[in-house]
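Q: got a sequence here, can you model it:
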Amino acid sequence: MLIPFNYATPLADRFVTPERMREVRAMLDTPVKRGSVIEFPDRFADCPSVFRWKDRWIMTFIAISKDTSVSGYETHFAESDDLLHWRYRAPLLRRDESRVWDSKQIAGYAALYDPGIDRGSRLTAHAGRYWMTYLAGSSDGYEPDPLLMGIASAEDPTDPDSFIRCERPILTPQDADARFFETRTLYKSTVVRDENGITGYPFVMFYNAKGYDGRERIYTAVTDDPELKRWIRCGSRPVIDDATGDPDCIITGDPMLLCDRDGLWIMNFMKCTHSGGAFDTFACSYDLIHWTEWMGPPTAAPSPDDPNENLYAHKPWIVSWEGHIYHFYCACTRDNRRYIALATDF
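A: Next up, the predicted model:
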């Protein structure tokens, strides 16, 4: 099912001013690079989700063997007392040959975190459980087409045995309502509550997808299903699309949302271009439909002179806590390192 964007919201005419965009960029500034916080000798680490749970910090992330031809994404977690120093704990979602559509790729992303500024992305429960959407697939390799979307939930988000995975995908590129540029693969998703009813639905998802042209754009879906299994695609076009009309842009993806005190939504996402590599940037919106993209300096970017991230600095997760900003991202190097890095404003 596909529904149109809700342009009738009273916020639809509220535009984000250039001054407000500059204020957001200043808030997100994290000039202090603290380097690697999660890294393995034999696996790539990617796509951090960082949240507060039971007075401690949890990071879920995905990992894949460096021999990607015989491997696939799995989901792991680490914990921290201070957001700076991390202890690896265990896998959460593992490859499982007894399953079919999600047997070999299961890359999980924390859902229903609190997006409010200074709230630490605290993980919140729904129906007594904690939720995680995941990229799913049945083939070995690094992101082999097609990839689908699943959802899992647990009473304890740090207990691997507590997670229950859905029996069928919640969204696929083969769905009858799949939009023009999402008919090959669905990638990372993020789910937040729409507590003010802007969209008319209690839950909103943003995710990046790939179509026939091999480039990625960010789309929206919504649901009022209490089991979070039946999602409705919202709008006939992407909400972030830098690829159409710009041959330099390859990817806009990996969205993660914050919400400021004046109701301004901040979508942090990665962008990959032929000319600038892969980096993090953001866009802002009051209605979750019309997004004003920041066109200035990235919030994270690779440096050719830095051997620790001379290829990519991308895939953001930003934690706002006690007046400080912690920007987690995936750093990549030309000598085949891929790890979770951190930059802060102090």
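Q: please count neighbours and contacts with C-alpha atoms only from this point.
A: Fine.
Q: Ser36 belongs to a strand?
A: Yes. Per DSSP: H, G, I helix; E, B strand; the rest coil, Ser36 lies within a strand segment.
Q: second chain to compare with the first, below:
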Amino acid sequence: MNIEPYLTPYKYGKPVLIGSGEKGSFDERCVDCPFVFQHNEKFYMMYVGFDGVGYQTGLATSENLLDWEPIGTILRRNEGSGWDDKNIAGTWIMKENHIDAPPVLKKWDNKYWLVYHAYPENGYEEGSAKIGLAWTEDENLLEWHRLSEPILTPEAGDWWEKGGLYKECLVEHGGTFYLYYNAKNTNEGRWIEQTGLATSKDLQKWERYSNNPVLRVSENRWDLGFVSDPCVLYDTDRYQWVMYFFGYDYKKAQEGIALSKDLLHWEKYPDPIIEIGKEGEIDSIFAHKPSVISHNGVLYHFYCSSRRHKEGDPTVNFGNEFRTITVAASEDIFS
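A: The predicted structure is shown next:
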């Protein structure tokens, strides 16, 4: 199993995006869940912010992939259809899939399509989340229209997803839409998160794959608790699909990788490809939630980084945590 072409061992070691820390701002406590893409010759990052009440979703832009400027909130509280008006996390906009090509957005039915999940209650991921879709014709990507009903619910799912649905990855291939998502088996006590798949021909009607979950936790290993947050890309040269994900053993969250020839059957590499940092480093608690793109022949691997809060940090999240977004690369471009 050759994963060498997909590795990003060189860490930036600093945040590229930090929550505002401003009272009443959607990202007062932290930023989370990066999704990086290219649009109209600019780089964009969609990301989730937490303000102590719930999630909302924002957008930032960059010229160089390291310096990011927030430009607005695109999925806001109190603007949904009841099920999604409190706590809403956008995680993926449909784009080109190739790992070695510009990650530009692509349209279907003359619209851009965004997938998100929403929790039914205020608080930090309170209740069982459902998955929804939003669309826009706005080339500035600031005004989104949400479908009134969710496309996937935990109630309609199998045993492994009854606790709620999480971060999504939407891929179009050969006229079929593939929606990867992670889900938890219960809301009570310590849960297990695994990654499943649903498919559709029209983005409206979805059918869960019969052999879910497609990515499963490993016994007594670094990913024994979670295999979550899929980021799926296609390698044209090697005729295979690559899934970046994170594993969690209830102590450390670290990045992993899996490969597939058909989008259905996945082989996990047995070890993490990005480990947590040393004590005090920006990712000393968590290094997780991947968004990987290629630019000028270099892979940029954005992820959510967490360490213990220090005096002077602009934000503090639950658990005395400083949660930011950082990046690693396939080449040593940060020296």
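Q: Lys11 of the second structure contacts Ala328, correct?
A: Yes. Using CA atoms under 8 Å, Lys11 of the second structure is in contact with Ala328, at 4.1 Å.
Q: residue ranges for the helices of the first structure, please.
A: Ranges of helices in the first structure, per DSSP state H, are 18-27.
Q: and Ser121 of the first structure, how close does it get to Pro298 of the first structure?
A: According to CA to CA, to the nearest Å, Ser121 of the first structure and Pro298 of the first structure sit 22 Å apart.
Q: which one's more surrounded, the two?
A: Ser121 (26 against 20; other CA atoms under 10 Å).
Q: so what corresponds to the more buried one in the second structure?
A: In the second structure, the residue paired with Ser121 of the first structure is Pro103, using TM-score structural alignment.
Q: what's Phe35 of the second structure aligned with over in the first structure?
A: Checking TM-score structural alignment: Phe35 of the second structure goes with Ser49.
Q: map Ser260 of the second structure across to the first structure for me.
A: By TM-score structural alignment, Ser260 of the second structure lines up with Ser285.
Q: and if you look at Phe246 of the second structure?
A: With TM-score structural alignment as the criterion, Phe246 of the second structure matches Met270.
Q: ok, now Thr153 of the second structure?
A: Aligned partner of Thr153 of the second structure by TM-score structural alignment: Thr172.
Q: name the nearest residue to its match, ignoring sequence neighbours.
A: Once flanking residues are discounted, Thr172 of the first structure sits nearest to Leu148: 4.8 Å by CA to CA, 6 or more residues apart in numbering.
Q: OK, contacts around that neighbour?
A: By CA atoms under 8 Å, 6 or more residues apart in numbering, the residues touching Leu148 of the first structure are 135-137, 169, 171-173, 185-187.
Q: from those residues, which land in strands?
A: Of those, the ones assigned to strands by DSSP state E are 135-137, 185-187.
Q: just the buried positions in stretch 180-190 of the first structure, please.
A: 181-190 (16 or more other CA atoms under 10 Å).
Q: for the stretch 51-200 of the second structure, just list every one of the strands.
A: Taking DSSP state E, counting those that start in this stretch as the criterion, the stretch 51-200 of the second structure carries its strands at 55-62, 68-75, 87-93, 112-119, 130-136, 145-146, 164-173, 176-184, 193-200.
Q: most tightly surrounded among those?
A: strand 87-93 (a mean of 28; mean count of other CA atoms under 10 Å).
Q: mean deviation (superposed) between that strand and the first structure, please.
A: Average distance, strand 87-93 of the second structure versus aligned residues of the first structure after superposition (mean CA distance after the TM-score superposition for the first structure): 1.4 Å.
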